[in-house]
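build me a model:
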Amino acid sequence: MTDLELFAAGREADVFALDGNRVLRRYRTGMDVAREAEVMAYVGGLGFPVPEVYAAAGTDLVMERLDGPTLAQAALTGELSIPDGVAILADLLRRLHDLPPRGGTSGDTIVHLDLHPENVLLTRRGPVVIDWCNAGDGPGDLDTALSALILAQVAIGSIEHPLGTEAGAMVDLFLELAPGDPLRLLDDAAAFRRRQLTMSPDELAMIDAATARVRTAA
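All right, here's what the predicted structure looks like:
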C-alpha cells in the first residue's frame, strides 16, 4: 500500500484515507493493534463514542472515517469556547469512568490514558474519542491526572502546540470539572509520561514543572 493518501499523522502512527468511509491507522512503532481494537469495541458496545473498527491486524487498524475538527482546533478558531471545550473533555472522562472494567477488577474502570483536546473529534454525531493505544482497565483518577498533566505540559510550553497559554485556562477549569481526584495519582501520571517513548528529552525534563503546575491549579 504505497499509494495511500496520508490523512493525518501523530507521534506513533500515520492515518491514511482508504475511501470516503474508512481510514487506515498504521503504527510506525511496530505496535500490535489487537488490544486497542478490543477496548474500542468494548466501550463502543456500551455506547461510548468511538470510531467503528472494521479490521485489526498487526500494526494496522481500519476504522470509520470521521469528519470534523478536533476539540483543540475548534477552540483555536473560536468555534468552541474554552469553557465549553473543557466541559466536553471532562464529561467524556466522566462517562468513560462510569463504564465497568473489562476484567471486572474492583475499583477500576476503563481508562484512556491520553484523553486531551487533540484526541476528541467534533463530528456530526457529537464528540468522538480517538487514539486508544494506551487504553485498558485502571483507576479513573490516573486517567484524570494524565489529562490534566498533558494540558499543563502545553500550558508551560513543554509541548509545543498552537493552544499555548490558552491551555493554562483549560487546566484550571478542567481541575474544577473533571471527575475524581486529579491529585491522588498525579505522581503516577508523571511516571507514566516519563515512560512514553515518543517524549523528547526537553519534554521529559519539564514533567516536574508541569506536575507542579497541576498542583498549583488544584
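
make it CA atoms for all contacts and neighbour counts henceforth
Will do.

so where do the strands sit in the protein?
Per DSSP state E, the chain carries strands over the ranges 5-9, 13-17, 22-27, 53-57, 60-64, 109-111, 120-123, 126-129, 136-138.

out of those strands, which is closest to residue 171?
strand 120-123 (16.3 Å; C-alpha to C-alpha).

which residue, other than its chain neighbours, is closest to residue 62?
Nearest non-adjacent residue to residue 62, counting by C-alpha to C-alpha, 6 or more residues apart in numbering: residue 24, 4.5 Å away.

and the one you found, how far is that from residue 157?
Remark: distance between residue 24 and residue 157 (C-alpha to C-alpha, to the nearest Å) = 32 Å.

ok, the two, which is more surrounded?
With neighbours defined as other C-alpha atoms under 10 Å, residue 24 and residue 157 compare such that residue 24 has more, 26 against 16.

ok, that one touching residue 18?
Yes - between residue 24 and residue 18 a contact is recorded at 6.5 Å, counting by C-alpha atoms under 8 Å.

the structure of the following sequence is requested for comparison with the preceding one:
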Amino acid sequence: MMELLARGRDAQVYALDSHRVLRQFDAPRDLRREVAAMECARAAGLPVPAVHEVTVDGMVLDRVDGPTMFEALAADPSTARQHAATLAELHHRVGAVAAPAELFTDVGEGDALLHLDLHPGNVILGSVPTIIDWTNAARGPADADPAVCWLLLRVVAVDDLGVRPALVETFLEAFLESFDRDALAGQLAAIARLRLVDPNMSPVERDRIRRFVADPW
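The predicted structure is shown next:
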C-alpha cells in the first residue's frame, strides 16, 4: 500500500518512492491545463515540481519533502513576516511570467500566468520554497493571484489548519505590504464569482466571501 503524504479537498498525495509522488484526484479530470501551466512555470525558472506522467485521474510528480508554509507558520509564529515576504516574492515571480495561450480565465484581461490558489498551504518549504497544486491555473491580470490569497486568508477557516486567526492576520498584513491593495480590491468581484461556484467551498465560506467582497476593508 502506498504511503499517504497529504490529503486535500479533492485529491490525495501518495509516495511512490523517495523521488516521486502520485497526486490522485477523487474523480477523473482533464489535466492538460494544469500540466501546461506547470511546464510554463518551470521553463521560466519557478520552483515547481516536474510532471513525469499523467493519467485520467492523477499525475506523477517530483517529490518535495518539507512542511507547508502554513505548517511552518503554526510551528513558529515568529516567522510570520519572513514567510509573508517569501510568499509575496513568489506571487511577483509568477505574475511576471507570460501564460501559455491555451490557458483562459474569467477574471479579466491580461496575459500573466495565474495560479489562483497560491496561499501558504500550497507552498512546500523544501530545499527551496516550492509552489504546488496548479489545478486552477489560468491567464489574466497579475493582480488576480494576490487578490485570491487575500480573499482566502480572510474567509477560510484557518483554525482548522492549526493556525490561529490572529497569526494569519499578522501574516496577511505583512503579505499585503508588497501590493497595491486598491488594485487587488479591483479583482475581488471576479475572483469571488469563481470561488462561489467552487464545489470545494463550504456554505459558511461562501457566505464569508459575499460579506468580504462587499466590504474588504
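
just say which of the strands of structure 1 is most tucked in.
Ranked by mean neighbour count, these are led by strand 109-111 with a mean of 24 (mean count of other C-alpha atoms under 10 Å).

for the residue nearest to residue 62 of structure 1, list the residues it contacts.
Contacts for residue 24 of structure 1 (C-alpha atoms under 8 Å, 6 or more residues apart in numbering) come out as 15-18, 60-63.

ok, now residue 217 of structure 1?
Counted by C-alpha under 8 Å, 6+ apart, residue 217 of structure 1 has contacts 171-172, 175.

for residue 192 of structure 1, grab the count of nearby residues.
For residue 192 of structure 1, using other C-alpha under 10 Å, the count is 13.

what residue in structure 2 is paired with it?
Taking TM-score structural alignment, residue 192 of structure 1 has residue 194 as its aligned residue in structure 2.

residue in structure 1 matching residue 148 of structure 2?
By TM-score structural alignment, residue 148 of structure 2 lines up with residue 146.

same question, residue 47 of structure 2
Matched across to structure 1, residue 47 of structure 2 falls on residue 49, judged by TM-score structural alignment.

separation between the spatially closest residue to its match that is not a sequence neighbour and residue 37 of structure 1?
Leaving aside its sequence neighbours, residue 49 of structure 1 sits nearest to residue 128 (C-alpha to C-alpha, 6+ apart; 4.9 Å). According to C-alpha to C-alpha, residue 128 of structure 1 stands 15 Å off from residue 37 of structure 1.

repeat that for residue 74 of structure 1.
Note on residue 74 of structure 1: its distance to residue 37 of structure 1, by C-alpha to C-alpha, is 27 Å.

can you check residue 45 of structure 1 too?
For residue 45 of structure 1, the distance to residue 37 of structure 1 - C-alpha to C-alpha - is 12 Å.

between these two, which has more neighbouring residues?
Using other C-alpha under 10 Å as the criterion, residue 45 of structure 1 and residue 37 rank with residue 37 on top: 22 against 12.

show me the contacts for the more buried one.
53, 56, 61.

likewise residue 208 of structure 2?
Taking C-alpha under 8 Å, 6+ apart, we find residue 208 of structure 2 in contact with residue 155.

now the biggest helix by length in structure 2 on structure 1. Mean distance?
Assignment by DSSP state H gives helix 80-95 as the longest helix of structure 2. Following the fit onto structure 1, the mean deviation recorded for helix 80-95 of structure 2 is 0.6 Å by mean C-alpha distance after the TM-score superposition for structure 1.

my guess is residue 57 of structure 1 meets residue 32, correct?
Yes - using C-alpha under 8 Å, residue 57 of structure 1 is in contact with residue 32, at 7.4 Å.

before we move on, the earlier item: make TSV out of the contacts of residue 37 of structure 1 and add distance to residue 204 of structure 1.
Shown next, in TSV, are those (distance: C-alpha to C-alpha, whole Å):
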residue	distance to residue 204 of structure 1
53	33
56	32
61	29
